[in-house]
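J.: Sequence unavailable; structure follows:
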């Protein structure tokens, strides 16, 4: 059985707030730890009414304090928004608090729109084109250093696994060149997934961090007792994507019966595309979808996300996913 992990955006539901989102995130992390999930990652997004994990490193201190064994990390930090030294210090702090449990995934997108990106950086000179050099600078801060010059304290001398995240060939190429593990955002941008996997594996250069390619793929799971119930749960995520692509992101809305059936063809086609890497339905349907996906991609690990409105239903979905992964071993 390959490892399976959790990606949680700390969804802010309609009728709820960020405080509830963080309570639910910790409850989910503890649930995932008991179920044997390998990692619990949170992601940096800004100016999104339905996502509470903007201050990702701060949110991870909450998760780390309430768990004991599961790895925790960022999936990811959008590095163009930050000075590499700041991220080295933040994750050096996390590693010092929760030694041996911290991952740092790095992405080159802003995780927001242009207006919020400008508000974060005050200028757009430090943009995605600097991503490779920013990654190199960040990695250097974790190396042992002699006194003098700029130092990340805490940070220097700590072994924190760094991942490259992406949804295009750029990240695959960079991860391969640096000899780092690669996580592909197939849970919402699957179009280039197979090309990116092939490029990464064929171009990989062994490094001090990793001797062979390691691919983790994002995968949506909306699992319930029946296929119909799974489709019902997935409608909250479908609504969120339609709102986002319409330029009007919202809090995560309650599910709607047969939601997609009432959409125009273009929106239904968009949902079919962005949610192509998903398992929706009953335990047998979910197990079959996971097995097919792993066989097709050769994934080394799955990062499962379940953007479900009802928290108890989300916990059940992850429990079904864990049992399904065990059955497909």
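T.: Yep, it's here. If you're wondering where the values come from, they're calculated on a predicted model, not measured in any experiment.
J.: C-alpha only now, for contacts and for neighbours.
T.: Fine.
J.: which residues touch stretch 121-134?
T.: 79-82, 84, 108-110, 117-118, 174 (C-alpha atoms under 8 Å, 6 or more residues apart in numbering).
J.: Helix, strand or coil: sort out the spatially most central residue of the chain for me.
T.: Note on the chain: the residue nearest the mean C-alpha position is residue 75, at 3.9 Å, using C-alpha atoms, centre = their mean. State at residue 75, reduced to three classes by DSSP: H, G, I helix; E, B strand; the rest coil: strand.
J.: one more structure, for comparison:
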């Protein structure tokens, strides 16, 4: 579908800010700042973090605070949310928060929005107190938020201060055709969560491109897809490191909350055949191996989808190995001198 090489498109980072076994959230925050500084030097375009709640292995619940932490530790990379789960928040509060970030770090803040709670139903109730209509009102809430961040209107009874006039770029995030159609109708960029929900990737991209209306600053559709990548100097090392990713998703399908686990020699005995199949289906777009294999698989993904940007998630336990993975990938996206 696409004839663009990896070097022709931007590459970005999704960091779930994992809490490692026997480590603390503070350790995670230090690693996140260090990773952001490295990927900025390696030429990555964006650094996004996602809102999750009540998860023992993820420290990004206060996403807005962490965006400020990372933006303050870097100088040019765009920093944002992948995403803010809008049903958990009043649009005005989000506008004020991101307006503050955009004032502190001009032209560096992205606002990705999702309509899922980012947690279980009980925790969603604790966050919102009332679940009625929250998800159904997502399109109206996106428009309301967009208006708060748009041109200042001195006559408006409710204004986002700071926020108005900042025009923080808004992205719609999704794992189905619902968000794709909404992004298209509103003329916004779209990011698909193919790193954990690959089933509707192609359908969503088609819906987004066909429904796109150039009603704002974006004159043509702009789609990004997130994938998992674990790259190492050898295939064997990458396969070993990937057992952390498999354990994380095994915990997801079992509904067990655990910090990120170190790699193991083999997954045999840790999952049954049904669990293995379920995890592998969720992780369809996971590219694991040495530099040559990962580059070929990423290029094949680009050829297949024609996305305008690729976002990389890397669930690796060892920080140095995680850095190395992002360093290897950065070389694939560098333009030849």
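T.: Received it, and whenever you're ready, just let me know what you need. Small disclaimer: the values here were computed from a predicted structure and weren't measured.
J.: Need the TM-score from the superposition.
T.: TM-score for the superposed chains, counting by TM-score structural alignment, normalised by the length of structure 1: 0.98, backed by 329 aligned residues with a C-alpha RMSD of 1.4 Å.
J.: Okay, the residue nearest to the centre of structure 1 and residue 83 of structure 1: tell me how far apart.
T.: Going from residue 75 of structure 1 to residue 83 of structure 1 by C-alpha to C-alpha, to the nearest Å gives 18 Å.
J.: Likewise for residue 24 of structure 1?
T.: Distance of residue 24 of structure 1 to residue 83 of structure 1, computed by C-alpha to C-alpha: 30 Å.
J.: What of residue 179 of structure 1?
T.: 23 Å.
J.: From the opening residue of stretch 277-286 of structure 1 to its closing one, how far?
T.: 12 Å.
J.: which residues in structure 2 does that stretch align to?
T.: With TM-score structural alignment applied, stretch 277-286 of structure 1 matches the range 285-294 in structure 2.
J.: distance between the matching stretch and the chain's centre?
T.: 19 Å (C-alpha atoms, centre = their mean, to the nearest Å).
J.: picking up where we left off before, quick one, which of residue 179 and residue 83 of structure 1 is more surrounded?
T.: Per other C-alpha atoms under 10 Å, whichever of residue 179 of structure 1 and residue 83 has more neighbours is residue 179, with 24 against 14.
J.: Helices along the stretch 51-200 of structure 1, start to end?
T.: 56-66, 84-97, 114-121, 131-141, 169-178, 193-203 (DSSP state H, counting those that start in this stretch).
J.: Now tabulate those in TSV and tack on distance to residue 18 of structure 1 and mean neighbour count.
T.: Listed next are the helices of the stretch 51-200 of structure 1 as TSV, based on distance: least, C-alpha to C-alpha, whole Å; neighbours: other C-alpha atoms under 10 Å:
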stretch	distance to residue 18 of structure 1	mean neighbour count
helix 56-66	11	18
helix 84-97	21	20
helix 114-121	19	14
helix 131-141	30	18
helix 169-178	31	21
helix 193-203	32	18
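J.: With distance to residue 159 of structure 1 as added columns, please give the ones you listed in a markdown table.
T.: Formatted as a markdown table, the helices of the stretch 51-200 of structure 1 follow (distance: least, C-alpha to C-alpha, whole Å):
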| stretch | distance to residue 159 of structure 1 |
| --- | --- |
| helix 56-66 | 17 |
| helix 84-97 | 9 |
| helix 114-121 | 28 |
| helix 131-141 | 10 |
| helix 169-178 | 16 |
| helix 193-203 | 23 |
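J.: Residue 114 of structure 2 -> structure 1?
T.: So, by TM-score structural alignment, residue 114 of structure 2 is matched to residue 107.
J.: Residue 81 is in contact with that match, correct?
T.: No: counting by C-alpha atoms under 8 Å, residue 107 of structure 1 stays clear of residue 81, with 10.0 Å between them.
J.: Residue 16 of structure 2 versus the residue nearest to residue 118 of structure 2 when sequence neighbours are not counted, what's the distance?
T.: Excluding the flanking residues, the one nearest residue 118 of structure 2 by C-alpha to C-alpha, 6 or more residues apart in numbering is residue 52, at 4.8 Å. As judged by C-alpha to C-alpha, residue 52 of structure 2 and residue 16 of structure 2 stand 9 Å apart.
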